[in-house]
Structures are given as C-alpha cells and as structure tokens.
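Engineer: Could you look at this predicted model? Sequence included:
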Amino acid sequence: MTAATTMDPTDAYPGYLACLADADEYAAIDVALGLLDAGVPPERVLLDLVAPAQAEVGERWARNEWSVAQEHAATHISERVVAAVAAHANPRPTGGRIVVACMDGEWHALPPRLVAEVLRLRGWQVTFLGASVPAAHLVSYLHRHDAQAVALACALPMRLPHAHRMIEACRRSDVPVVVGGRGFGADGRWAARLGAAWAPNAPAAAELIADERALRRVPAAQLGHLADDEYASLVRRRGELIDSALTDLRERVPATREYTAAQLDSTVSDLGHIVDSLAASLYVDDASLFTEFVGWLVEILTSRGVPASAVALTLEHYAAVLRDFPRASDAVARSRAGLPATPRSGG
C-alpha cells in the first residue's frame, strides 16, 4: 500500500482501516505520514484518522467480527502511528506540565494517549502515565512534579467509584482535574455527579485546561445518597453474589456444568461485571448506568452465541436476593424489562 496523497483524513480513512485489518504497521504509518507531508495538521491526523479508526476497531470486536488478538494488533499499530505522528511534529513545550493517565483498573490507553498528544501539540509539557495508574502512585508523582492539571480517562462506567477516589486524591494535592471517556456517560452526566470537570473530546480538554479558573470552578459532588449504605453493602457482598449467581445458573441451565475452564472464567468475569456495574449505578444513583450496561452486555454475548436469556436468568436471581436493596432492585427491574422472559424451572 502506498502513502496517502490526499489532504483529507476522511478520504484516507478506508485505506488506513484496511492497514489495520491487514496488521500492516508500516503501511499504516505511511498513510499518516503521507497526510502530514501533504500539509494536514498533526492534530487532524490524530483526531480524524486514528481516533475514528480505533472506534471502528472496538465496534468490530463488539460485533464479534474481530478477535481479541486482531483488536490488540490493530490497537498496537495505531499506537505506533501516534508515536510516528508525534515524532514528526516534535513540538517544543511553551506551557506548564499536564499529567494524563488512566484510572486505576482502566486499560484502554489509546484514547487518553491521543488527548496527551493533542495537548502536546498545543504547547503543553505532557507526562503520559499510561494505563491503570493506582491513585497512591499518581498522588506521589504529583507531589514530586509540579503539575498544572491532571487529565484522567475512564472508558468503563463500572470504574466510576475508583474514578471518584482518584479525582479526590488529586484535589487533596491541590491539582485541578479534567476527566473524559465513555465511562462518564455520553453527555458527562456522571462526571457532574462526581463533581468533576468533563471534556467530551481532546480539543475540549485542551480548552478547559487552558482556563484554570473554569477548571477549578466545578460544583461539589452530589453523593448524599451514599448515606443509605446500599453501595457499601453491595460491594461487601460482591463475592457472595457472584458465587450464588453461578450456582443458580448451573442449577437452571445444566449445560453450564460442562463448561471448559475458559468458559467458566468468562462466565465468572461477566457475573463480576454485572455486580460492578450495578454497584456503580448505586454510587452515582442512576439506574440508567446499569440498564445501558445490560443492553451492551446482551449485544456482546448474543454476537458470540450466548442467548439473552442467560443474562435474564442472572438478573432474575439478583432480583430475588436483593429484595432489601431498593435502589438496586429498581435498577435490576428496569434492566429486566427489555429482556425476554426467563423459562420456568422444572419441578
């Protein structure tokens, strides 16, 4: 494949996506560098070529069109492309230090890497800490280095309780925070609930960071509902809930008793995600977080041959064992409304 000669990243997009599909790292880099040589600004190459291609990579994995291995290979290539674009641009910092990191337990590092490079292109001195940075380590770094702001990324809503702890840890270090990523909701509504400044994209993050007064002028977190102890109680019962749901599935779906070790691990992981997403919905007091997660999980599983009834059975089980959790019960009931009825157990 030859390097792009167009000056429009959208025209180069199909060829770039084909490079990712073919796992052709060198051709992908040639496409990006060809755009730069044609006069396309580096920021446009990152945001109009690499970012949408990575979103499509995620969609192809979700539709079970690409394996995990293919998704990882494509992501690695895009990371190499970002590095090549950054090396080609090689800007010199004129502003203060900005620290960019993923939340603890968050492994989707490419989107915040794009934010970091956009900030760098706009003159900031950027330190990118990468995926899954523990809060204590982030705070230690901030104490050693004088940062003007921290940009934190979260792709999974189930990580919001951890995100809040990291946000508060940064604030105690007197460093303002801007957050982004799908984990805070498409409109940033869960960022507002946590009392954090939210940016929908890299340019918006750059503009917000440039206005320190706006970055610090954020309403307080709205978490008074945590006084009812539902969230804390659910988290304490996490292991018990996963075990009881697995036992229930084995009793009601005999085929699960013959699962391989890999199938069993995947099932336990999915059950854990269900509990964690329910806990996160309690943390921000928004049942839509859980219903959206359930809808997404059903799409993922059905694309892999697992019927929606498997999720419906688990939610039916949780509806029974969480009767004394009014907010959790409401979220479970709402999510069950869009699923097929579960079959009656024999007896």
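Structural biologist: Thanks, I have the structure now.
Engineer: C-alpha from now on. contacts and neighbour counts both.
Structural biologist: Will do.
Engineer: What about the residue nearest to Phe184 when sequence neighbours are not counted, how many residues nearby?
Structural biologist: Nearest non-adjacent residue to Phe184, counting by C-alpha to C-alpha, 6 or more residues apart in numbering: Trp190, 4.9 Å away. Using other C-alpha atoms under 10 Å, the number of residues around Trp190 comes to 24.
Engineer: put this beside the first:
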Amino acid sequence: MSTSTPPRLPRPGHAEEPAELLWRAVSAGDECVAIELVLGLLDEGADPESVLLDVIARVQARVGEEWAAARIGVAQEHAATAINDRAVAAVSMHPAARATADRGRITVACVDGEWHGLPARLLAEVLELRGWQVDYLGAQVPTPHLIAHLHATRADAVALSSSIATRLPAAHAAITACQAIGVPVLVGGAAFGPEGRYAKLLGADAWAPDARAAADHLAQGRLPRPEADHQQFDDLPHLADQEYTLVARNRASLVRSVCTALEDAFPAMRSYDDLQRERTAEDLAHIVEFLATALYLDDDELFTGFITWTARILVARGVPARSLPPALDLLARELKDFPRAARILRAGTRSLTIAPFTAAGNIA
C-alpha cells in the first residue's frame, strides 16, 4: 500500500466546498446531515485521509476560531466537537478506509491532563490508513498507565498530543518515561510551540505540526529506539531554583491573595456579582498556571503569548481587559523574591501596554 501523502480532496468550482457544507451542519447541530455528507464524499471516491484532514479537521479548527471570537458558546463548541468526532468514526467504518496493517505498531495518546482528544484521534485514523496498527488511548492518559500499555504491546513508537501548553511538564514526564523503556516519542499539537520549539527542549525524538506531516515523517522509516538513559530531567538546569515547584504548589493561595487585593487595584471589581468573581478567579488560576509553565521552560514568550491571547478573548466577550495589568502587578508583588517569575510577569505587562486601548479601556 502507499505510504506517501495521498492527493487532497478536489474542490469543484461549481459547488460549495465540502468543508463549508460540513460547517453548516455542525454549527446547526445536525449530526445526521454531517454524517451523510462525509459518507457521501467517500461513496463518490474521495480519499479518506483528505476527508479527515481537509474537511473534518478544517471544520474543527473553525469551531475553535468561532469560540475564541465569542460567536459560539461553550455548549455549542462541545456539541460541534462531538459531531466532528462521530464524523471521524463514520469515516473509519467506511469500506474505503480499510487498510492492511503492515508497517508496525504505534500508540497514540494525549498527555495526562489534555482533554482535547480529536487531534490525536485524527492522527490515529490517518496512521491506520497509512498501514500502521494503532492503539488509540484517547484523552488524558496518565503516564504510568501509558508505560504499562507500552510494556504490554511492545509498540514501535508513541505519538503524544497536547494542545494546551500547561500540560508540557506532564508531557516532559511522559516523554522521559517512554524513552526510559526504549520507546521513541513523536509529539504534536499547539502546546509544543511554533515550529515545535518545546518538543526539542523537552527531548522528544520527533515533532510534526499536524497529522499529515506526522504520517509522512513516520513513512520515512521507523524512529530509532532511544538508549535507556536518553533523557534526564537535568536537561532543564534552571529548575534548580525551585521557582516552578513553589509557584505550582502554591497556585491556590496565590489566586486567593491576588483576588482579594484586586478589588483595591481594580475598583470595578467591587460591583462584580458572584459569577463574575468566579470567572475572575478562574482567569487568575490560568494566569498562574501559565506562569508556572513558563518557569518550567524558562520561556517568557509562552507567557506573553497567553496574556495577549487572554486579552483578546476578554475583549471579544465584552469584558474590560484593563484588569490584567494590575493583576500581573499584584502577582509580581506576591512573587517579589522570585527573580525569574518577576522577569516573566514584567514581560507580560509590557506585552499588554504595546497594544492600544479603546476608550472603554479594552485592548483594541
């Protein structure tokens, strides 16, 4: 069977693109129409991989974009994701998607704490189409259970997926554990940064930006098995200062302290109702979690990217983003004895001041 990239789905000029048609069905919550569409494409001879990646994956990316822009809510985003997941399952059951497993065995899983399972599911289906025997373990796989599975199956490689950067410490633990038993690791997902910068830092054997690229990489040959001592945690010497450990361990108390002080630094918060206060605390918890991850990687850009993204999300929802700089300042006061944390928080504040503010105090 062929292991190279198959041709992408043709886009006839006289009809709407399949991805647009699927988007309409998914955004309307119409699972039946969505399934009929993808099965119809396969019945007409469309390549299964192209249906997965050029139609379903494109629509799923749009779901995320629409949520970020506040054009759909959380419930609609979850419903759309569920329909896309069932569309993937429908493709996998179609006769056109049957393939002979003759290339080896690979485990596909999300790192512990990563609940976005659809990207990994898409990769698992593409690898099966390319001739791999795939064990798809789904979302949030604890590392000890992953290792037990690898011992039982003797997989040739592991493909680990993560979309949220705060799961990178868990990803590091999983990468190290897999390599310690001689199993090479390919990683992918937005968590690993632009061009996979964090994949290299955390010692992964390979990185791919998407499912098609991952399958192409594996088609070039099996990943070499690492030596037993291939990766050690002392590859991140900055962790010796314990800032990551202390911030991560004291996240709850940091959030409480900043929440309490924020009413004086940001007087508008005094009029917040209980739900608004709860959401503010959730936002602060995310800020502290991303700060901890930036400390783990010693990477200011991870934090500044998250802060500017958070500002855009708040603005899209009509929430004043001007509360972010005082929150970062209060957090810096709490961590005044942590030089790396202070540096990262200053960088976050600078990234917000670069963006212009509207008359209402929101970032433009």
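Structural biologist: On my side now, so go ahead. This structure is a prediction, so every number in the text was calculated from the model and none was measured.
Engineer: about what we covered before: how close does the residue nearest to Phe184 of the first structure get to Asp330 of the first structure?
Structural biologist: Between Trp190 of the first structure and Asp330 of the first structure the computed distance is 19 Å (C-alpha to C-alpha, to the nearest Å).
Engineer: can you check Arg63 of the first structure too?
Structural biologist: 29 Å.
Engineer: what does Asp30 of the first structure give?
Structural biologist: Taken as C-alpha to C-alpha, the span from Asp30 of the first structure to Asp330 of the first structure is 52 Å.
Engineer: Who has more neighbours out of these two?
Structural biologist: A count of neighbours by other C-alpha under 10 Å puts Asp30 above the other of Asp30 of the first structure and Asp330, at 19 against 14.
Engineer: The more buried one pairs with which position in the second structure?
Structural biologist: In the second structure, Asp30 of the first structure lines up with Glu36, judged by TM-score structural alignment.
Engineer: State whether that match is indeed within a helix.
Structural biologist: Yes - counting by DSSP: H, G, I helix; E, B strand; the rest coil, Glu36 of the second structure is part of a helix.
Engineer: thinking Ala80 of the second structure is in contact with Ser27, fair?
Structural biologist: Yes - if you go by C-alpha atoms under 8 Å, Ala80 of the second structure and Ser27 touch, sitting 6.3 Å apart.
Engineer: who's more crowded, these two?
Structural biologist: Shown here are Ala80 of the second structure and Ser27; by other C-alpha under 10 Å, Ala80 has more neighbours (24 against 20).
Engineer: Setting aside sequence neighbours, what's the nearest residue to the more buried one?
Structural biologist: Val26 (5.3 Å).
Engineer: Let me see the contact set for that neighbour.
Structural biologist: Neighbouring residues of Val26 of the second structure by C-alpha atoms under 8 Å, 6 or more residues apart in numbering: 34, 80, 83-84.
Engineer: Now render those residues as a markdown table, adding secondary structure.
Structural biologist: Converted to a markdown table, the contacts of Val26 of the second structure look like this (three-state DSSP):
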| residue | secondary structure |
| --- | --- |
| Ala34 | helix |
| Ala80 | helix |
| Ile83 | helix |
| Asn84 | helix |
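Engineer: Between which two of those residues is the distance greatest?
Structural biologist: Greatest spatial distance in these: Ala34 and Ala80, 10.2 Å, computed using C-alpha to C-alpha.
Engineer: Spell out the residue ranges of the helices in the stretch 101-250 of the first structure.
Structural biologist: Secondary structure of the stretch 101-250 of the first structure (DSSP state H, counting those that start in this stretch): helices at 110-121, 135-144, 160-172, 189-193, 202-210, 212-216, 230-236, 238-252.
Engineer: Aligned to the residue nearest to Phe184 of the first structure, what sits in the second structure?
Structural biologist: Per TM-score structural alignment, Trp190 of the first structure is aligned with Tyr198.
Engineer: So that match sits against Gly188, correct?
Structural biologist: No - under the criterion of C-alpha under 8 Å, Tyr198 of the second structure makes no contact with Gly188, lying 10.2 Å away.
Engineer: With adjacent residues omitted, what lies nearest to whichever residue in the second structure pairs up with Val133 of the first structure?
Structural biologist: In the second structure, Val133 of the first structure lines up with Val141, judged by TM-score structural alignment. Closest residue to Val141 of the second structure apart from its sequence neighbours, by C-alpha to C-alpha, 6+ apart: Asp112 at 4.7 Å.
Engineer: Could you find the counterpart of that neighbour in the first structure?
Structural biologist: Using TM-score structural alignment, Asp112 of the second structure pairs with Asp104 in the first structure.
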